[in-house]
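>>> Okay, predicted coordinates and the sequence, questions at the end:
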Amino acid sequence: MSTDGDGSCGAGAGGNEAGAHRELLDLVLWGKEHGLGTPYPLICHLLDTAAVARALWADMVAPGFREQIAGELGLSVADTGRTVEFWAALHDIGKLTAHFQAQLGLPAGYPPPGHETPGHDRVANLWLASALERLGYPGGRRPLARLIAELLGGHHGRFHRIDPGDLRPAKLPFLGLGSGKWDEQRVATMNVLVEILRPAVPVTTLSRPSAVAVAGLVMLADWLASQTPYIKTRLDDVPRSGTVVELRRFFDGCVSAAPGLLDKAGLTRLRLRSGSFAEEFPAFPPNVLQASLAEQLPSAVTGPGLLMIAAPTGFGKTEAALFSARVLGAAAGRAGLYLALPTTATADQMFTRVARYLARRGVGDVSQALLHGMAWLSPVDEMIAKATSVEEISGDRETRARFPEWMRGRKRGLLAGVGIGTIDQALLAVLPTRHNALRMFALAGKTVVIDEVHAFGPYMRSLLVTLLGWLGELRVPVVLLSATLPAHVAAELAAAYRGSSAPGTLPQPVVPYPGWTYVQRGTPPVSHALPFPAEQRRRLQLELRLVEFGADGQPARLSAVTPEFTALAAQGGCAAVICTTVAQAQQTWGALVAWREALPEPQRPRIVLLHSRFPAWQREQITAEATSVLGRDGARPERLILVATQVIEQSLDLDVDFLVSDLAPIELLLQRAGRLHRHPVRDAARPAWAAAVGNEPRRMVVLTAPEADLTRIPDAWSYVYPAAALIRAERLLRERETGGITIPDDVQEMVDRGNPGDFPAYEDPLLIGFEKAEVERGADVMVEQQFAHNRRIPEPSRLLRLAELSAGDMPPEDHAATRFNADSVRVLPCYEGVDGALRLGGPNGETLPVPDAQGRLSRAELISVMRHTIPVSGHLVLGRGEDHVLPSPWRDIWPLGDLVLLRHSVDEAGQIGTARIGDREFVLDADRGLVEVKAE
């Protein structure tokens, strides 16, 4: 086929007025039928999809991404849009086979199916490779026609591995595609689409990363156009004949209807007001970090880039990131935003803060999604309404943040203009899961902000490196936030983003502490060290305190900190104790409660326990109360001791007068220290025993074994953290036990020495006598990195075929490993009385809701059940059997079928028995959460 003078594909059989009125397509050949009551012609579905793709290109796809694709294809943005909608229209052309059409009865006069019965997506891949080549698509070592065929063959979320020999036209009839009338209808369908859509012929080829993102766009267009309620609205307009004239008239109706589909789904482009930092955040003047970015960043940004910010907790990094993301996004033509947080709790908190920001700075409708495994339990609409009803919100009254119902479907939330969720949702894009291309497309139109980067272990960091490589190739701006960022990690992440385009002569980026560094591909990094505000400069006194270990190997924390807690009881104050494991936190809480009973009533502090093994509703309640009373402006209690695990380590706004922590890696100890005297506004009210002297706060006590004796470090500590990291931390602290740690001067050096890199540092002075521990750390790092290498998709420069994105068994997203050894499952504690009924929350609690006649529960009923669930490590429930699965009909309802049932028997006297799984026994305690009885 030839091209017209304007670069568009020739009209083929329908290229003249007479041909336009000649019936070319057989409308008996259907594309959709389920739920419609009548077959829907295939060409109608293809035109629907083209119209939706046109609307997406115009109203949702980021301008920078449109320009990128156009530049790669050698076309204008307008011509590229017509070409992309043509590709989208071709996605289901593989349904023109005997195998597919015979599902509703083989049409008269068409050859029957042969022995081969390939799926219609695979047929599209096979047939289009040569069909697009005949349109004049560029050839060479990597022919564009084959790439687009592979792209469209993956529209169901999985790309196919095709033998190149099978792409020869002469072989196609023997692979189940059929010949004769089947091939005639495929050719005629393509000709009609060319005539109606007038696509341009690309001049050059498309990069593999861009092809992946375009595949995601096609998947989205297909999803929207395949909605049964929408198709029903189009049934009355189905043409009576397959002429170009009638089909063009039908397409005009598709074009008119498509924007409404996007609006209902919330697929609109994010628009933010430009302005100074003071205009974006009028409630407070910019601090030194925020002022530096506001003054220096805009001139440094000339295109897509990577911004790395390292600063202490409480330094306003969130506001700095939002401002910077807008600046970077505007320069790169990326309108959307995704904020990736380490945990579901921190994502929930950030969601509210961002909703307020959008209410002030957004223009028009803004779709805002909460994204994590349990996000559907959150009352998102209430969270948005509450956040945007605050009096100080003074934005455009027409600004409306919403989380549309369509986006709450699985895999869709990342398509929102603004997403707030866990880092896992972004990392899923670089794992071989179905529809990973849709995630890549969603990210391609955004600026991505990733918080708490220092908390990533080797496995997650390897996945992050792969993700940054893809985001760099897709020209996606990225902001990385960290309280402490080791130099070798900063260099690794920057190199990943720069990719192969970075000249070898460019200097290594160094992120000053506190400060920021901006990196663009092919240009030297720009760094700015920040002068530390005098009022925030301080000397942190850390005291290493030996702790005794009981016969059970558990540390006796109470005896180690009795002097401080006695003073707290007498004078008042708020303290926190951070334990390494849930069992140790429960034990410590119990010891403190017993200690409190011996005190006079007025001196008894409240003892609060917070960890991950509370029912969801209870953990949310405890977290909300803790952040309320220990935050910057909360009504502070007179006496309180918070006992917790690492859940309070990051992103929670907590301020305590005194802090006790188990030994941990140095960067985590410094992070925890950020909870000590966090808000200067609280200083005047601190009790005398914990008050600061000048700028030196009260000590942070770190519990340790004698001289970091490996034989005395609890197994649980070295199971959670590498023993070498604990030894390094202990010796770094001993070096400064007398003089203290000057913040910020000493932080970067301590972080770098505590994190020497992935390769074993055999001659590290900090590990003299413990070289074996460093060898073990190196081995563990290699295991995690290899684990990541075996599971992630290839780096962009190594991707030869899109099929490599779908290699292996493609686990469902719920089982994809975004974290190393994170085999978390959810347990549901239930109480089973003599009547056999299962109750939630206690022996007298509500019974499990009863499914309706169709075996379904309402969303509210599902939420009421899931809010009683608890996440635990998979090893705790090894040996579970049939008795640990909900009975029918509950087990057949998503997501209840995946829950592990913990049956607590209740006898006639009301006595509650333990729940058993294998040789483990559990009990759900109202104060301590889920307790493993043997652990006591």
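Thanks, I have the structure now.

>>> C-alpha only now, for contacts and for neighbours.
Fine.

>>> what's near enough to touch Thr581?
The contact partners of Thr581, by Cα atoms under 8 Å, 6 or more residues apart in numbering, come to Thr645, Ala716, Trp717.

>>> same thing with Leu857?
Residues counted as contacts of Leu857 (Cα under 8 Å, 6+ apart) are Pro849, Val850, Pro851, Ile893.

>>> One more to weigh against that first structure:
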Amino acid sequence: MTGEGEGRSGLRSVLGGPVLTLWAKHDRDSEGWLPLWQHLEDSAAAAGLLWDRWLPVSVRRLIGAALPGGEADGRRLAVWLAGVHDIGKATPAFACQVEQLADRMRAQGLEMRSQGAMGSDRRLAPHGLAGQVLLGEWLEERHGWVPKRVGQFTVVVGGHHGVPPEHGQITALDSRQHLLRTPGASRALWRQVQGELLDACAETFGVRDRLDHWRTVELPQPVQVLLTALVIVSDWIASNPDLFPYYPQDIPRSSTERAEVAWRGLDLPPAWSAAEPLEDAQGLFSSRFGLPPGAKVRPVQEAAVELARSMDEPGLMVVEAPMGEGKTEAALAVAEIFAARSGAGGVFFALPTMATGNAMFPRLLEWLKRLPAQERTRHSVLLAHSKAALNEDFADLMRGTHRLSAVDVDAAPVRPWRPSDSSRAAPADLVAHAWLRGRKKAMLASFVAGTVDQLLFAGLKSKHLALRHLAIAGKVVVIDEAHAYDAYMSVYLDRVLSWLGAYRVPVVVLSATLPAGRRRELVEAYAGVGGQGAATGAEFDVVAQAGEYPLLTAVAPRGLPVMRRPAASGRGAPVRLERLDDGGEVLAERLAKELDGGGCALVVRNTVKRVLETARVLRARFGDESVTVAHSCFIDVDRAAKDAALLRRFGPPGKATDRPTGPHIVVASQVAEQSLDVDFDVLVTDLCPVDLLLQRMGRLHRHQRGEEQSDRPPRLREARCLVTGVDWDADVPAPVRGSVAVYGAHALLRSAAALLSHLDAGENRPVRLPEDISPLVQSAYADGPAGPDGWAEALSKAAAQHEKQRADQADRAATFRLGGVGRAGRPLFGWVAAGAGDADDTRAGRAQVRDSRESLEVVVVQRRADGVLTTVPWLAADRRGRQLGGLELPQDQVPGLLAARAAASSGLRLPIQFSYAEVMDQAITQLEELYVPAWQVKDSHWLAGQLILALDEDCQTRLAGFSLRYSKADGLEVTRA
């Protein structure tokens, strides 16, 4: 074999003899290969280019701050670690794997046993761990480092395949030196070539004279994580033969030229470089969000901007303000200021559900398009959830992006990028970049909207966790609907916040209804209370004691909290609360009275079963055309259409184009609580936790319709909320069983107690929004007694059960939760030990960070009488006018792209009945009977591996002892067979 690059500069110019026969890559199909020195040089070059042209300023600053030479040292260290990351391949345990390449080494005196003869011991010397050991020996023997300082650097090499080694693995390899160097006459030669290569890397990558300066450094654990992640990304890029060709292909003679050609092929958009906006709050909001003429920025928004600008260092800001106050816009404005001041290179907007993520994504794109021209270079953008490819806005970006062969094994390969593709850039240079679509790399995009799971995964011990940390360490993180996360999720969120504080990542937390105790937990987690050099918990008492509303709370990493108390916008209105007995006929009679003169009512039920039962009764009274159903058990495309229709009919004045003129009732589950800007004349709701009830009330008289609501029906111009789903005549209010199953008796009884003064007819005191929001929430979540004396026993029993459940949630969440930030200098050995393996956005992955049973997801199709499978018939045409309903899905071949994507858009998460182990196993067995081998190929990525639920021509089927019926109007209805 030839082609070792004679005449090159770099490593090749200082190496000779047996070291040149060490190999790093081999393609069994083409017999192409890559010398180890070349791969190390390629990886180092990739690291240097990533540092110079892609890595956010904030990450470079954090790494540089840990080293005596600042960012210049940071770059040298990153390049050097990438340049030595595969030194463990200079061992017999690795080299023996390809016999012809091993023979070439043997011919130069590097003896080794065959792979078979080496036996199972080879598994004890993976090349990452072997490289960690070799680099540690070299630092100690050649440069006099003390052992306790070595691990914090070498762990980057040991962990570059996603899992830092554990102490037991290191010990096991120490006792098997034959895996690192063949015993006997060639042992000295192995040691010589290993040392020669490490010496050459130190010289070539510019660290030989810096190693003495780094001997006493204590690298913070966050810096170790970021360096590990940077080496992983560099290795993945350098391992792509489309970018860095294997020998004996024609390779540019200059290593610099080779790297530049690869970088042009990769074509990664740079990190965002934000400039701090100079306008006042009014000007900033007008330019970024297009305020209508004469509209004024709201007090909360103005205060958030001023607080962001006044902080000594960007940190955590908690924004508590009423629904409809423009918290999203405030968060983006603060993110722009924080990014400019911190050097963050992007924004991650974390939301509670896929639906809210989909709703946020176009708003994020619109904001990006309104950034100043100098900031609107090419940006990588991502919608981060498992069904993002079905989102039309994201699909448009994907259709317009550059294409490139994927690097890691998790992403399907696509055709190589060609220069002519540059003409296909997405509008405003927003790019869903192909290389950033693999599930392990996707979050590295600069601007991301997605589910909060993606953030919580950063607190879950899992493989390649360092990449998730790099992804969030370089961004401003916005966490929306913070009240929506239960105790289980909060265990992960608090741990992630502690790491974000250590990375000095700016964070904005948004909530309309946040309990004071939870506010304190969030602030303390970020500030590192209890950690080395952090403030004490007592200094945060003010955070839990503040009762004002709206409220802004801010804290810098390791800092003390500051608070602002802006005025409300004055947009609120009193809402009269009233008890309503439970029962469908009672509800129908009351709504007939309320809607006698027309109007739009929202009825919110706590379970899908109650939604459908209620809808049947109301349709019998008002007619099918006057009742709309919305809940979570619709196929994806129908759910999206429901949300769009709700906005079109019940959205803000000027945007809603089809508001009903006659009576209309929407019966919905909890999907009506979050991120839908809809406005109703009257609200009926099942009793629920008070913060969620207030969220539901935020859909009541949300917008002004005429002077003093004169455009609403006369009897509905006063906002009224009827609370039902409870036996109000019992000695202690008794919520219906389904509500207790969802929320627990404790939260429901505390909610009822907090609302008593507003429900009692004698006092008849309305809920004043926003003034009463915080008092109600703090009362419901306080630790003291609540309600009348006669409720005490029931509340005490419910509280005991609640505390037991919370403790159980916390214990279960802690099983795979990442540890806290360790002291500086402590290596990351065992960082993700006993972890969850790979964590990703699948039903199993989400179940790890949410307190939910693993759910079953299916693709819904229809089976005609002749046995042919088709997409469900009611699917509307796509944006290009192509019909999607009723398309045939052949079982003897891969369906066409249009039909396959249309079928995939009909995904459905089965309800909780199918989440119990025995029922789930039975359901999976039955679903797997419809197994189509032709669909299980790489060209069928829309349908491969999917469970297919086939409905008959009446849209019905049976599954695991249940009867299933689906309709476009009502979604999925499940009954016992």
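Structure's in. What do you need? Only a predicted model underlies this, so the values are computations on that prediction, with no experimental measurement involved.

>>> can the contacts of Leu857 of the first structure go into TSV with extra columns for secondary structure, distance to Ser179 of the first structure and neighbour count?
What follows is those, written out as TSV (DSSP: H, G, I helix; E, B strand; the rest coil; distance: Cα to Cα, whole Å; neighbours: other Cα atoms under 10 Å):
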residue	secondary structure	distance to Ser179 of the first structure	neighbour count
Pro849	coil	56	16
Val850	coil	54	12
Pro851	coil	50	15
Ile893	coil	45	16
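
>>> so which of the residues you listed comes closest to Arg273 of the first structure?
Ile893 (44.4 Å; Cα to Cα).

>>> Nearest residue to the closest one in space, please, no chain neighbours.
Nearest residue to Ile893 of the first structure in three dimensions, chain neighbours excluded: Arg856, at 6.8 Å (Cα to Cα, 6 or more residues apart in numbering).

>>> how big is the offset of the longest strand seen in the first structure relative to the second structure?
Ranked by number of residues, the top strand in the first structure under DSSP state E is strand 824-832. Comparison of strand 824-832 of the first structure with the second structure after fitting gives an average deviation of 2.4 Å (mean Cα distance after the TM-score superposition for the first structure).

>>> which bit of the second structure covers that strand?
Using TM-score structural alignment, the residues of the second structure aligned to strand 824-832 of the first structure are 855-863.

>>> which residues make contact with the matching stretch from outside it?
In contact with stretch 855-863 of the second structure (Cα under 8 Å, 6+ apart) are residues 635, 843-844, 869-873, 903-912, 914-915, 920, 946-953, 955.

>>> Filter those down to the buried ones.
With neighbours counted using 16 or more other Cα atoms under 10 Å, the contacts of stretch 855-863 of the second structure contain these buried positions: 635, 843, 869-872, 903-911, 914-915, 920, 946-952, 955.

>>> can you count the residues close to Gln545 of the second structure?
11 (other Cα atoms under 10 Å).

>>> Please list all residues in contact with the closest residue to it other than its chain neighbours.
Leaving out its chain neighbours, the residue that sits closest to Gln545 of the second structure by Cα to Cα, 6+ apart is Ala516, at 7.1 Å. For Ala516 of the second structure, the contact set (Cα under 8 Å, 6+ apart) comprises Val543, Ala544, Gln545, Ala546, Gly547, Gln778.

>>> among these, which recur in the first structure?
On the basis of both residues aligned by TM-score structural alignment, their matches' Cα atoms under 8 Å, what survives of the contacts of Ala516 of the second structure in the first structure is Ala544, Ala546, Gln778.

>>> Let me know the closest of these to Pro68 of the second structure.
Proximity of these to Pro68 of the second structure (Cα to Cα) peaks at Ala544, which lies at 40.1 Å.

>>> tally of neighbours for that closest one?
16.

>>> is it true that it touches Glu524?
No. Shown here, Ala544 of the second structure and Glu524 do not form a contact pair, counting by Cα atoms under 8 Å, at 10.6 Å.

>>> on that earlier part again, now the longest strand of the first structure: buried residues?
Neighbour count says strand 824-832 of the first structure has Val825, Arg826, Val827, Leu828, Pro829, Cys830, Tyr831, Glu832 buried, by 16+ other Cα under 10 Å.

>>> Now distance to Val77 of the first structure too, for the residues you listed, in TSV please.
Shown next, in TSV, are the buried residues of strand 824-832 of the first structure (distance: Cα to Cα, whole Å):
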residue	distance to Val77 of the first structure
Val825	47
Arg826	48
Val827	52
Leu828	53
Pro829	57
Cys830	59
Tyr831	62
Glu832	64
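
>>> aligned partner of Gly450 of the second structure in the first structure?
Aligned by TM-score structural alignment, Gly450 of the second structure pairs with Gly421 of the first structure.

>>> Now its match: closest residue in space, sequence neighbours ignored.
Closest to Gly421 of the first structure by Cα to Cα, 6+ apart is Leu371, at 4.2 Å.

>>> and the gap between that neighbour and Thr205 of the first structure?
Look at Leu371 of the first structure and Thr205 of the first structure: by Cα to Cα, to the nearest Å, they are 35 Å apart.

>>> residue contacts, the most centrally placed residue in the first structure?
Nearest to the centroid of the C-alpha atoms of the first structure, with distances taken as Cα atoms, centre = their mean, sits Gln425, at 2.1 Å. By Cα under 8 Å, 6+ apart, the contact list for Gln425 of the first structure reads Ala340, Leu371, His372, Leu414.

>>> among those residues, which are in strands?
Using DSSP E, these in strands are Ala340, Leu371.

>>> how about the contacts of Gln425 of the first structure in JSON lines, adding distance to Phe159 of the first structure and neighbour count?
Output for those, formatted as JSON lines (distance: Cα to Cα, whole Å; neighbours: other Cα atoms under 10 Å):
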{"residue": "Ala340", "distance to Phe159 of the first structure": "27", "neighbour count": "27"}
{"residue": "Leu371", "distance to Phe159 of the first structure": "25", "neighbour count": "28"}
{"residue": "His372", "distance to Phe159 of the first structure": "26", "neighbour count": "21"}
{"residue": "Leu414", "distance to Phe159 of the first structure": "21", "neighbour count": "28"}
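
>>> between the contacts of Gln425 of the first structure, which is nearest Ala817 of the first structure?
Each of the contacts of Gln425 of the first structure was scored against Ala817 of the first structure by Cα to Cα, and His372 proved nearest at 14.2 Å.
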